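> The following block contains a protein sequence and its predicted model.
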Amino acid sequence: MSSLVFPSLLWAGICVMRCSASLVVQGKIVWELDYMCVQGPYENDLRPIRHDCRQYYDCHGFRLTKRLCGTDYVFSKRAGGCVLKGSSDDDCAIRSPSLCPKDNDIIMHPDICTLYYNCSAPAQLLWWPDHLQECPFPMLFNADISDCDHYNNVDCGEREELTAICDYYVFRCEDKFCVHCDVPDCKGLDDGTHPHPQLPNNTYITCLDRRLTSTDTCDEGMIFDPGQKACVNAE
């Protein structure tokens, strides 16, 4: 179970991580959450927060810690900690500027048809870029109405249209929070019923428009027959 902790540590900027052209220190803890990340294959797994140079995430084991650099300090991914603003290790300037010209804007993601930016809200997940949101499956973002909509009503244009549940970014298994998505997809399958690819032969899935609509189980004593696309007696 996640636990929220607000430690009473005083920020003094004295936790030295290593020396470089400028002193590298560790930011004070803002909050900690257990079971919210998976540490990468390196000792210090530190991740910048876009559009906020003073804050960053520290992933250790399965604990995600949000840290805040002191006044006149910024986080440097290259240096691995907080460095003096404007020093040779300050790489904050290379980060992308905010996509939100106004606080109340709703902006479509330029590449992915399920994603959009709500400039009046925080990111949907802690480790996502600022304001990033995703429509619930199987909806897509409709730029004409600036809202999520049924996929039949959406013209994605050059944006990538996702059709599988596990392809939606909220379910993707990434390095920061990894819960494997094993829901079957309907890619390459005709509309209608099909055997479940992972479960026993009494289980089947239903597809529509390359999207999974349901997972069902045959009655007791019956199995799913792919040829008849229906449940039949097991004998």
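That came in fine, so what should we check first? Numbers count the residues shown, from 1 in each chain.
> contacts and neighbour counts: CA atoms only from here.
Fine.
> Asn152 should be in a strand, yeah?
No. Assigned with DSSP: H, G, I helix; E, B strand; the rest coil, Asn152 falls outside any strand and is helix.
> quick one, what contacts the nearest residue to Val154 once chain neighbours are set aside?
For Val154, ignoring the flanking residues on the chain, the nearest one in space by C-alpha to C-alpha, 6 or more residues apart in numbering is Asn142 at 5.3 Å. With contacts defined as C-alpha atoms under 8 Å, 6 or more residues apart in numbering, the neighbours of Asn142 are Cys148, Asp149, Asn153, Val154, Asp155, Cys156.
> Try it again at 7 Å.
Cys148, Asp149, Val154 (C-alpha atoms under 7 Å, 6 or more residues apart in numbering).
> another one to put next to it:
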Amino acid sequence: MNTVLLSALCVSLFCFAESAVLHKTDTNFRVDPDDCSTFYILNEGREVSFKCPDEFVVNAAARSCVPKGSLLDTCVKILQSTEGNCTFPSDKKLEYAGNCARYYDCENKNSEGTPKLTECQFPLLFDVKAQRCDHFSMVQCGSRYEPKDACDYEGNHCRSAHCIPCHVRFPSCKGSPDGLNPWKGRERSPYFVVCKDERMVFQGKCPYAVDDKPRIFHPVHNMCVEYEQDD
């Protein structure tokens, strides 16, 4: 069987890699989704990694390392074209470029072989490196859109005619400081929200006073007060 030495391949790609022998028929090739200077070739079920030198990135069409930032730099196009493409055995979960709370589940595909687009529960975000949904404070979204409100998550949207609208069930903390805040849209009512990094972390209702008098959440003082003392 015709083979070429990996070292010969490295000459054409200006890269460094571990020693191995590749068959000419081995065409499985992908660029690292997090690092455009790294790419992988699948050889007999095993991925072999290659690394371009400093300030060089991979041009997938030419399968060569090109100067970073040059006209031959196709890094953005590469990342877009490989999105959701579960090609290699190591592909378990892939990021979804349009939303930091979603990812492609390569182990859950439809009849056509397309990976399922899955969403984390609010307020979690998908951590590409950890391969799981994690607390928003632990995840770096980079260029991915970062949802903050519960209603930014499709899983909280109504799926039936008798469903209470999402904005009624969940308050918004966008633009609000950390700590206690009035429930937007329900000001001067007993309802309030606790915010952290523009996320709702708790929603509550002021309890009645000792003499059973109703209390509301004051929109200026940010505390529960008796109804007639809301000035």
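Right, received. Where do you want to start? Because the structure is predicted, anything quoted here is derived from the model rather than measured.
> Which of the contacts of Asn142 of the first structure are conserved in the second structure?
Among those, the ones still in contact in the second structure (both residues aligned by TM-score structural alignment, their matches' C-alpha atoms under 7 Å) are Cys148, Asp149, Val154.
> Grab the most central residue of the first structure for me.
Centroid-nearest residue in the first structure: Val170, 4.7 Å away (criterion: C-alpha atoms, centre = their mean).
> counterpart of that one in the second structure?
When the second structure is aligned by TM-score structural alignment, Val170 of the first structure is paired with Gly155.
> thinking again about what came up before, what about the residue nearest to the residue nearest to the centre of the first structure when sequence neighbours are not counted, distance to His60 of the first structure?
Closest residue to Val170 of the first structure apart from its sequence neighbours, by C-alpha to C-alpha, 6+ apart: Glu134 at 7.2 Å. Note on Glu134 of the first structure: its distance to His60 of the first structure, by C-alpha to C-alpha, to the nearest Å, is 27 Å.
> now swap in Glu160 of the first structure and tell me
33 Å.
> ok, and the closest non-adjacent residue to the counterpart of Cys231 of the first structure in the second structure?
Under the alignment (TM-score structural alignment), Cys231 of the first structure maps onto Cys224 of the second structure. Spatial nearest neighbour of Cys224 of the second structure, excluding adjacent residues (C-alpha to C-alpha, 6+ apart): Phe217 at 4.3 Å.
> how close does the one you found sit to Cys166 of the second structure?
On the measure of C-alpha to C-alpha, Phe217 of the second structure and Cys166 of the second structure end up 22 Å apart.
> Those two - which one has more neighbours?
The neighbour count for Phe217 of the second structure versus Cys166, taken as other C-alpha atoms under 10 Å, is higher for Phe217 (29 against 17).
> where along the second structure do the helices fall?
6-13, 75-81, 166-169 (DSSP state H).
> name the helices or strands packed onto the second one?
Where contact means 3 or more C-alpha pairs under 7 Å, 6 or more residues apart in numbering; DSSP states H and E, helix 75-81 of the second structure is not packed against any helix or strand.
> can you tell me which residues contact the aligned residue in the second structure for the residue nearest to Val170 of the first structure?
Here Glu134 of the first structure is matched to Glu119 in the second structure, going by TM-score structural alignment. For Glu119 of the second structure, the contact set (C-alpha under 7 Å, 6+ apart) comprises Ala101, Arg102, Tyr103.
> same check, this time on Val225 of the second structure
Taking C-alpha under 7 Å, 6+ apart, one finds Arg215, Ile216, Phe217, His218 in contact with Val225 of the second structure.
> who wins for neighbours among the residues you listed?
The most neighbours, when the contacts of Val225 of the second structure are compared by other C-alpha under 10 Å, belong to Phe217, which has 29 neighbours.
> measure that one to Tyr208 of the second structure for me?
11 Å.
> just Val31 of the second structure next, same as before
60 Å.
> the more surrounded of these two?
Val31 (23 against 15).
> Go through the contacts of Glu119 of the second structure and name the one nearest Pro123 of the second structure.
Ala101 (8.4 Å; C-alpha to C-alpha).
> How about that closest one, nearest residue that isn't a chain neighbour?
Using C-alpha to C-alpha, 6+ apart, the closest residue to Ala101 of the second structure is Leu125 (4.3 Å).
> what residues are up against that neighbour?
Per C-alpha under 7 Å, 6+ apart, neighbours of Leu125 of the second structure: Cys100, Ala101, Cys133, Asp134, His135, Phe136, Val139.
> what sits against Lys196 of the second structure?
Contacts of Lys196 of the second structure (C-alpha under 7 Å, 6+ apart): Asp178, Gly179.
> Now which residue in the first structure aligns to it?
In the first structure, Lys196 of the second structure lands on Leu208 (TM-score structural alignment).
> now that match: how far from Tyr117 of the first structure?
Distance from Leu208 of the first structure to Tyr117 of the first structure, by C-alpha to C-alpha: 28 Å.
> matching residues in the second structure for stretch 28-37 of the first structure?
Using TM-score structural alignment, stretch 28-37 of the first structure finds no match anywhere in the second structure.
> if we can go back for a sec, tell me how far the residue nearest to Val170 of the first structure lies from Cys156 of the first structure.
Relative to Cys156 of the first structure, and taking C-alpha to C-alpha, Glu134 of the first structure is found at 14 Å.
> and what of Gly192 of the first structure?
For Gly192 of the first structure relative to Cys156 of the first structure (C-alpha to C-alpha), the value is 25 Å.
> and if you look at Asn142 of the first structure?
Applying C-alpha to C-alpha to Asn142 of the first structure and Cys156 of the first structure gives a distance of 8 Å.
> cool, Ile107 of the first structure as well?
Taking C-alpha to C-alpha, one finds Ile107 of the first structure at 14 Å from Cys156 of the first structure.
> can you check Cys113 of the first structure too?
For Cys113 of the first structure relative to Cys156 of the first structure (C-alpha to C-alpha), the value is 6 Å.
> Comparing those two, which residue is more hemmed in?
Neighbours were counted for Cys113 of the first structure and for Cys156 using other C-alpha under 10 Å; Cys113 has more, 27 against 19.
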